[in-house]
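# quick check, what structure comes out for this input:
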Amino acid sequence: MPTALTELSAHPIVQAPMAGGASCPELAAAVGAAGGLGFLAAGYKTADGMRQEIERLRGMTGRPFGVNLFMPQPALAEDAAVDVYRERLAGEADRYGTTLGDPRGATDDDYEAKLALLRENPVPVVSFTFGSPTAETVDSLTRVGTCTVVTVTTAAEARDAQEAGADAVCVQGTEAGGHQGTHRDDPQRDGNGAGVGLLTLIAEVREAVRLPVIAAGGLMRGAQIAAVLAAGAVAAQLGTAFLACPESGAHPLHKQALTDPLYARTELTRAFSGRPARGLANRFLREHGPYAPAAYPALHHLTSPLRKAAAQAGDPQAMSLWAGQGHRLARQLPAAELVAVLAAELAAARAPSTPVASAPAPSNPAASPPAGTAGPGPFGSAS
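Okay, the predicted model is just below:
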């Protein structure tokens, strides 16, 4: 049987798997060595690329770690909207001296090959994003001692994960940076007000399933970790908080933008990938987001060369600057130091508070409530 999640790290702190290079072996190793749970992101990599990163990480540390997989996506039923968007981006390609990518790239993200490798060379934890694996897949990983986690954004998705036999769910609030891990990409849910906040979602999921909950979404401080643990989570997953660390593989321009006053807010957008993802509101997001169709991963393939060219040109205005709502709280600390600071903040937030001195007895005995009755409760309501 897989080892319980709570036994894999000294602190209830999970470093989020951020696809695109940020969650590299160096970051995962540093987080693990400091007592957190490090993660590799296998999304957008080949199975062999994932294998190489696992081998590098194992060469750096003997601590437990996780690997995140993207679930295969359905093929595009209609290419017309993607073709229109491609025409819209022609000027962007000219601006950065590049060509747009082929939107008809693979939609399975080498999923089956990655699964086969993870069965042959098991890792402590495997998590899934953009859907729930089959019960057969979960069982095959359980048999080799791997703990399975499914990212969910609704109580219904959590029930699907429980039915598949997952060991835990990662509950992702709308505050989270990067892609929303919805199991079904429904354009009807678009809009910054469409998602559910983390604390509310934790409560909904805990009433729907019996699985342990990892909480994710905008968490940047130890006091916030204490809040989600008090709400019933067993651990907190932080992504944006680790982006600014020197070990992170994020582009330097991305790291700088997190606390740059120029980027005052985040938005959910389809502009870069065709799926809702939260990022810093830059020029590309503002100009093209309203016109981007629901077409993932077609738009990811389409804009990939453009984003790389913008980064090479030193222009963050056309990069996908994924970030959670708490991005302005990012701290440029080494990963091990950040874990230590978060753990200390968590301990301080959970420490018993100093008792409040008893109020003096009322001078008018008639003002005291009769024996056996309750006085005013919080906010003046009855207790």
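# only C-alpha atoms from now on, for both contacts and neighbour counts.
OK.
# surely residue 309 and residue 96 touch.
Yes: between residue 309 and residue 96 a contact is recorded at 6.0 Å, counting by C-alpha atoms under 8 Å.
# can you list contacts of stretch 197-205?
With contacts defined as C-alpha atoms under 8 Å, 6 or more residues apart in numbering, stretch 197-205 is touched by 153-155, 158, 171-175, 213, 215-217, 228, 231-233.
# I'd like to know how many residues surround the closest residue to residue 153 other than its chain neighbours.
Closest residue in space to residue 153, ignoring its immediate chain neighbours: residue 172 at 5.3 Å, by C-alpha to C-alpha, 6 or more residues apart in numbering. Residue 172 has 28 neighbours, counted by other C-alpha atoms under 10 Å.
# could you do the one 5 residues further on as well?
A total of 29 residues lie near residue 177 under the criterion other C-alpha under 10 Å.
# skipping its backbone neighbours, what lies nearest it in space?
residue 324 (3.6 Å).
# one more sequence to fold, the one below, so I can look at both together:
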Amino acid sequence: MSSALTDLCPHPIVQAPMAGGVSVPQLAAAVSEAGGLGFLAAGYKTADGVYQEIKQLRSLTARPFGVNLFMPQPEFPGASTGSTADAAPPAAGAVEVYAHQLAGEAAWYETELGDPDSGRDDGYEAKLAVLLDNPVPVVSFHFGVPSRDVLESLRRAGSLTWVTATTVEEALAVERAGADAVIVQGVEAGGHQGTHRDIQENDGCGIGLLALIAQVREAVSLPLVAAGGIMRGSQIAAVLAAGAGAAQLGTAFVATPESGAHALHKQALTNPLFVRTELTRAFSGRPARGLVNRFLREHGPYAPAAYPEVHHLTSPLRKAAAKAGDAQGMALWAGQGHRMAREFPAGQLVEVLAAELDAARAALSERGEVR
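Here you go, the predicted structure:
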């Protein structure tokens, strides 16, 4: 682990920021107190909501933690964030057609569909202002690369900056922009893929984590944080051996008592009814990995590449399904290792993962001596 990562957390274990209410201050505090690095997710919150969560987290722990931001989305799919590359504008007609398809869902759950034009920037500038006025140890970014000016401003404020990449090309862009580390996200990861460009033709073509770490390690000199399907300490040992400095785990923390995930979401991770995960646009319009349920099966094949329009459109449906206790209509984000979820308290889970990591390292060392 690099010295910068070591200073942040004794254990090379990062709790992934999971938007939608999962990554609450209690979860982040428990992880940080146990020697990992807890994270808050600013996505889908107001700037004041982010400030209040940071304030609450600081009342729970004096240990380092991070905050994750979603990059503003371009006005058309297929273009890099902040780019003016030529591409067709988003198919408003496709979103309208999808809305008609979801009309039956709205009737079933006795709710209205959301407004697809509810905003594309997720309050990015206002949240940046909060983080510049109230610096946190780490700020990470999803769905694109912030400008060099933004990264330098955060660095001057005292924050390290991490940016998600899902390909070598994206990792190189992160390095050129001047970030402090790359979060290397494999296709196994639960929730949204952090791709910088949203291209329909690339659906399902992601790279596995170990292969991606090796490729990125040869291409960039920045520290790497590995993310994607990691559930055990032995897997952490594997990604560290492959060249990462730390491992970021999301699904592993969803089932913990401190997680803000809905009880049905927690239960679904190990429920035999949900046997596999799949990348889908059904709930948000962007590729995201979730447990295959009725909603995903029925609507995934027809969901357009339109984020965040589809996210806004389906938001009332997802809330209504959760209120009704219907897991078949919820977005059950989960990585490929979901069946290995454990219901330990978050702090205990960090300790168990660290012990498993030590045991895996010791076993590798013994094998090396035998050779």
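# can you calculate the TM-score here?
The TM-score (TM-score structural alignment, normalised by the length of structure 2) is 0.94; 354 aligned residues with a C-alpha RMSD of 1.2 Å.
# filter the contacts of stretch 197-205 of structure 1 down to the ones in strands?
Counting by DSSP state E, those place 171-172, 213, 215-216 in strands.
# from the residues you listed, pick the one nearest residue 329 of structure 1.
Nearest to residue 329 of structure 1 out of those is residue 216 (C-alpha to C-alpha; 15.7 Å).
# which position in structure 2 pairs with the closest one?
In structure 2, the residue matched to residue 216 of structure 1 (TM-score structural alignment) is residue 227.
# how near is residue 278 of structure 2 to residue 114 of structure 2?
Between residue 278 of structure 2 and residue 114 of structure 2 the computed distance is 24 Å (C-alpha to C-alpha, to the nearest Å).
# out of the two, which sits in the busier spot?
residue 278 (22 against 18).
# isn't residue 295 of structure 1 right up against residue 272?
No: counting by C-alpha under 8 Å, residue 295 of structure 1 stays clear of residue 272, with 10.3 Å between them.
# more neighbours: which of these two?
residue 272 (29 against 22).
# need the contact list for the aligned partner of residue 180 of structure 1 in structure 2.
Aligned counterpart of residue 180 of structure 1 in structure 2: residue 193 (TM-score structural alignment). Going by C-alpha under 8 Å, 6+ apart, residue 193 of structure 2 touches 143, 166, 185, 187, 286-289.
# let's see 10 Å
142-143, 164-166, 185-187, 206, 228, 279, 286-289 (C-alpha atoms under 10 Å, 6 or more residues apart in numbering).
# next step: those restricted to helices.
Per DSSP state H, helices hold no members of the contacts of residue 193 of structure 2.
# buried subset of the residues you listed as a PyMOL selection?
If you want just the buried ones from the contacts of residue 193 of structure 2 in PyMOL, going by 16 or more other C-alpha atoms under 10 Å, the selection is:
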select buried, resi 142+143+164+165+166+185+186+187+206+228+279+286+287+288+289
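# so which of the contacts of residue 193 of structure 2 comes closest to residue 12 of structure 2?
Among the contacts of residue 193 of structure 2, and counting by C-alpha to C-alpha, the member closest to residue 12 of structure 2 is residue 228, at 14.9 Å.
# excluding covalently adjacent residues, which one is nearest to that closest one?
residue 189 (3.7 Å).
# quick check: that neighbour touching residue 287?
No: counting by C-alpha atoms under 10 Å, residue 287 is not a contact partner of residue 189 of structure 2; they are 11.0 Å apart.
# joint contacts of those two?
With C-alpha under 10 Å, 6+ apart, residue 189 of structure 2 and residue 287 have common neighbours residue 279.
# which stretches of structure 1 form helices?
Ranges of helices within structure 1 are 25-33, 47-60, 80-88, 90-95, 111-120, 135-143, 155-164, 198-208, 222-230, 240-243, 252-257, 283-288, 298-312, 335-350, based on DSSP H.
# winner for burial among those helices?
Highest mean neighbour count among those (mean count of other C-alpha atoms under 10 Å): helix 240-243, with a mean of 30.
# state the span of structure 2 onto which it is aligned.
Counting by TM-score structural alignment, helix 240-243 of structure 1 sits on residues 251-254 of structure 2.
# report the mean deviation for that stretch after fitting onto structure 1.
Once fitted to structure 1, stretch 251-254 of structure 2 is off its aligned match by 0.2 Å on average (mean C-alpha distance after the TM-score superposition for structure 1).
# now do stretch 6-15 of structure 1: distance to the chain's middle.
Centroid displacement of stretch 6-15 of structure 1 relative to its chain, using C-alpha atoms, centre = their mean, to the nearest Å, is 16 Å.
# quick one: residue 268 of structure 2 and residue 328 of structure 2, what's the gap?
10 Å.
# common neighbours of these two, please.
Counting by C-alpha under 10 Å, 6+ apart, the residues touching both residue 268 of structure 2 and residue 328 are 274, 291.
# residues in contact with the alignment partner in structure 1 of residue 275 of structure 2?
Counting by TM-score structural alignment, residue 275 of structure 2 lines up with residue 264 in structure 1. Counting by C-alpha under 10 Å, 6+ apart, residue 264 of structure 1 touches 257-258, 280-282, 325, 327-328.
# could you do residue 96 of structure 1 as well?
305-313, 315, 318.
# that one matches what in structure 2?
Per TM-score structural alignment, residue 96 of structure 1 is aligned with residue 109.
# equivalent analysis for residue 328 of structure 1, please.
For residue 328 of structure 1, the residue aligned by TM-score structural alignment is residue 339.
# what's the separation between that match and residue 330 of structure 2?
Where residue 330 of structure 2 is concerned, residue 339 of structure 2 sits at a distance of 18 Å (C-alpha to C-alpha).
# I figured residue 28 of structure 1 hits residue 21, correct?
No: in this structure residue 28 of structure 1 lies outside contact range of residue 21 using C-alpha under 10 Å: 11.8 Å.
# which residues are common contacts for the two?
Joint contacts of residue 28 of structure 1 and residue 21 (C-alpha under 10 Å, 6+ apart) are 40, 248.
# neighbours around residue 221 of structure 2, how many?
Residue 221 of structure 2: 12 neighbours (other C-alpha under 10 Å).
# one more: residue 134 of structure 2?
13.
# who's in contact with the aligned residue in structure 2 for residue 339 of structure 1?
Under the alignment (TM-score structural alignment), residue 339 of structure 1 pairs with residue 350 in structure 2. Taking C-alpha under 10 Å, 6+ apart, we find residue 350 of structure 2 in contact with 11-15, 30-37, 233, 252-253, 344, 356.
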